[in-house]
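> Take a look and give me a structure for this.
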Amino acid sequence: MPKRIAPLSDLQVSRAKTQGKQVTLFDGGGLFIVLTPAGGKLWRFKYRFGGKDKLLSLGSYPEISLAEARSKWAVFRKLLAEGIDPAEAKKAEQAGKAAAAGSTFETVARDWHRRFKSQWSAGHAEQIMRRLEQDVFPWLGTRPIGEIKAPELLTVLRRIEARSLETAFRVKTACGQVFRYAVAEGRAERDPVADLRGALPPVKNKNFAAPTDPKKVAPLLRAIDGFEGSFVVKCAMQLAPLLFVRPGELRHAEWSEIDLEAAEWNIPAAKMKMGVPHLVPLPRQAIEILKSLHPLTGHGKYVFPCSRSSQRCMSENSVNAGLRRLGFEKSEITGHGFRAMARTILDEVLQVRPELIEHQLAHQVRDPLGRAYNRTSHLAERRKMMQTWADYLDGLKSGAKVLPLKRAN
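Now for the predicted structure:
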């Protein structure tokens, strides 16, 4: 015969202590209360449905009294007798209430995204929504946003952490923005992300790999010129160090944005990380590369189309894959690393004014009055800088004397 369990009393529950470890007190029929080491008292209902053991949360004590826990337990036992899974019934009820009020996490997140995506580049906006759709909505999408607690969100983040800690932090940031938007809209009381500070291990900051010693740049540039793979990818790899734009900006380049006669590439705000239009002066060497590529891809939209469809640009991994094919490891150079290479050498070897470099990197630069420069600021000086940079790279490839890096004392 199964062991008989004596029902709990109010006094027993109120006086129960954990003594530094998790303790479970049973009330019978699958109802029990868990005393956590931190001092919490959580009601749980264990049952079997469809041949599987399941566990359902009924709330915490003293918010949910012993009598209220038993009342909920009785309802769930009745559902089981009718062949209904209590957990699914609870989810359906919550989803129905939240949908009626327009306050599920997914509803609020999509509303937030719709309102703010104009402030981001198209690629960044797409990436945020893709992460939410893949990593958050399947688990929290139908939950009422005002009922989501920190432990639930942490479970989602740790699932992502197992794949990528950096992505987990980015999703955590996006979720925090969604919750704060919900609070401002009156659809949630508070942001539970604030309770997760320190819950994930810190991300070790890492710079994008790039050679910043001119002696190591020369063989890299010569290797790129000798690339025997796709001509489209080769042109992209040749332009990457010349123009030092972000990889996403380069691969999304459209012929309609490029004026070969004016030697300018006007990147619209929607494609820029900071949501501000950017102008890239094109040195003579870049014009030659683009003119050699135009007969091949100039009839289409993209400068660097996908090999399988001209309606899409080449993949985000194309340049990096080309570099790996040339024998350069990820620890040596990445497509994004050309920006660090240009910034360092322009500053420490060619001694270009830092604000010109930062402006051409599309970083936010302000004048002495605190106003952001527009895309045409210092254009004449930046044209000269870009041509000087391109000529310097040509000199490295041809074996010109290499100037040492200027070191701080």
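> Going by C-alpha atoms from here, please, whenever you check contacts or count neighbours.
Fine.
> Run through who's touching stretch 369-376.
By C-alpha atoms under 8 Å, 6 or more residues apart in numbering, the surrounding residues in contact with stretch 369-376 are Pro277, His278, Leu279, Gln364, Val365, Arg366, Asp367.
> next one: stretch 116-130
Residues outside stretch 116-130 that contact it (C-alpha under 8 Å, 6+ apart) are His113, Val171, Ala174, Gly248, Ala269, Ala270, Lys271, Met272, Lys273, Met274, Gly275.
> tell me, how many neighbours does the fourth one end up with?
Gly248 is surrounded by 19 other residues when neighbours are defined as other C-alpha atoms under 10 Å.
> Please, which helix or strand holds it?
Following DSSP states H and E, one finds Gly248 within helix 247-251.
> Please provide the structure for the following sequence as well, for comparison with the first:
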Amino acid sequence: MPLTDIALRNAKPAEKPYKLADGGGLHLLVTQNGSRLWRLKYRIDGKEKLLSLGPYPTIPLAMAREKREEAKRLLADGVDPSAAKRETRRVEAVAVGDSFRTVAEELLAKMEREGRALRTLEKVRWLLGLTYDDLGARPIDAIRAADILPVLRLVEARGRHETARRLRSTIGIVFRYAMATARAESDPTSALRGALTAPTVTHRAAITEAVALGALLRALDAFDGQPTTRAALLLLPLLFPRPGELRAAEWSELDLDSAVWTIPAARMKMRRPHRLPLPRQAVEILRGLHPLTGRGRLVFPSVRTVLRPISENTLNAAFRRMGYGKDEVTAHGFRATASTLLNESGQWNADAIERQLAHVDADTVRRAYARSEHWEERVRMMQWWADRLEGWKGEG
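Below is the predicted model of the structure:
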């Protein structure tokens, strides 16, 4: 029996959602929270589908019936009404600036205003660039999981499983931003969890045995490359920072008289400022480098331009020149070296070691109460570590 305006106005929520049918597949869905939504059930190519027509009373009964008849005309021409609706929204969205690319660029601008690290912005921009050919011009609210999966599969087909995983996550961030700005209703990437090949976890190569470490330290001493590269190589085992934090170090961050290096939050992975005590040996290396690069901003400028630091490839290439393969030594691996040997020594508080590594405790409650930097212990620990490295270097 066809619906009436009185029946629609009197439709009240119940414990479970229910439908009020008008005929021809048109019905009103009444939800538990009181929403009243027009839906049209239809079949095309043997498959049953559902088309959303809008909320009642914004869409009155007469208009809902008009939309039903319009959908029937499309079906008679072999056109899927849902596909036609998405195409209409695509055209409208591009016109008003709600394409995937527009929203993604907005998000990048927001991240830049928030002071995200340049390297982070470059990575996100590069990942999003992989999507623009297929998704860039499409309205973000019309993109489904089935549209995103082929984009990810192209990356995966090149053997870049980790990149595909990160791309899915980055696309999801764009959708969540679109949801927050009322331009998307859901994040379709959540439906793609488990759809991609899981990347094989490979830990960065690191030497964690004292004799082998001593041999590496002797090789570093004998390195005869660029002075900036040599200084950075010598500081890696002494300070065990993240390579990017070391390479981009600025002279303004260093207080050599107080033997302290303060890395600003903008350059830290966890977006928190980080102080490092400098052992005597590190101060000597930096004082020796200062006459060469101290008039500029960067401690380790590239040989091509003083405006950019040396690259991580420069450091790892130096290890290859010394005869160490990528499965033996990497610039990042000195963090694992120091963490392992400092913990094995049994002389230092594990929290002091973690603080020196700039790791953040995953336990938020514990982190709230463990605000101490363990500074005094770290000062002693770093000098002990530098002296111990000298000892291992001299044992060969």
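> ok, of the contacts of stretch 369-376 of the first structure, which one's closest to Gly39 of the first structure?
Ranked by distance to Gly39 of the first structure (C-alpha to C-alpha), the contacts of stretch 369-376 of the first structure are led by Gln364 at 48.5 Å.
> before we move on, back to that, give me the buried subset of the contacts of stretch 369-376 of the first structure.
Listed as buried from the contacts of stretch 369-376 of the first structure are Pro277, His278, Leu279, Val365; burial here means 16 or more other C-alpha atoms under 10 Å.
> Go through those and name the one nearest Ala390 of the first structure.
Nearest to Ala390 of the first structure among those: Leu279, at 16.9 Å, using C-alpha to C-alpha.
> Give me the most central residue, the first structure.
Centroid-nearest residue in the first structure: Arg170, 4.4 Å away (criterion: C-alpha atoms, centre = their mean).
> ok, which stretches of the stretch 151-300 of the first structure are helices?
Assigned by DSSP state H, counting those that start in this stretch, the helices in the stretch 151-300 of the first structure fall at 165-185, 214-225, 231-243, 247-251, 284-297.
> Let me know which of these is the nearest to Trp389 of the first structure.
Between the helices of the stretch 151-300 of the first structure, helix 231-243 lies closest to Trp389 of the first structure; by C-alpha to C-alpha that is 7.3 Å.
> Out of the buried ones among the contacts of stretch 369-376 of the first structure, which comes closest to Glu257 of the first structure?
Using C-alpha to C-alpha, Leu279 is the member of those that sits closest to Glu257 of the first structure, with 9.8 Å.
> what residues are up against the aligned partner of the closest one in the second structure?
In the second structure, Leu279 of the first structure lines up with Arg275, judged by TM-score structural alignment. Arg275 of the second structure sits next to Val260, Trp261, Thr262, Ile263 when contact means C-alpha under 8 Å, 6+ apart.
> cool, Leu315 of the second structure as well?
Thr229, Ala232, Leu233, Ala331.
> follow-up on the earlier one: contacts for the helix holding Gly248 of the first structure?
Helix 247-251 of the first structure is contacted by residues 123, 236, 240, 267, 271-272, 303-304, 313-316, 335-336 when judged by C-alpha under 8 Å, 6+ apart.
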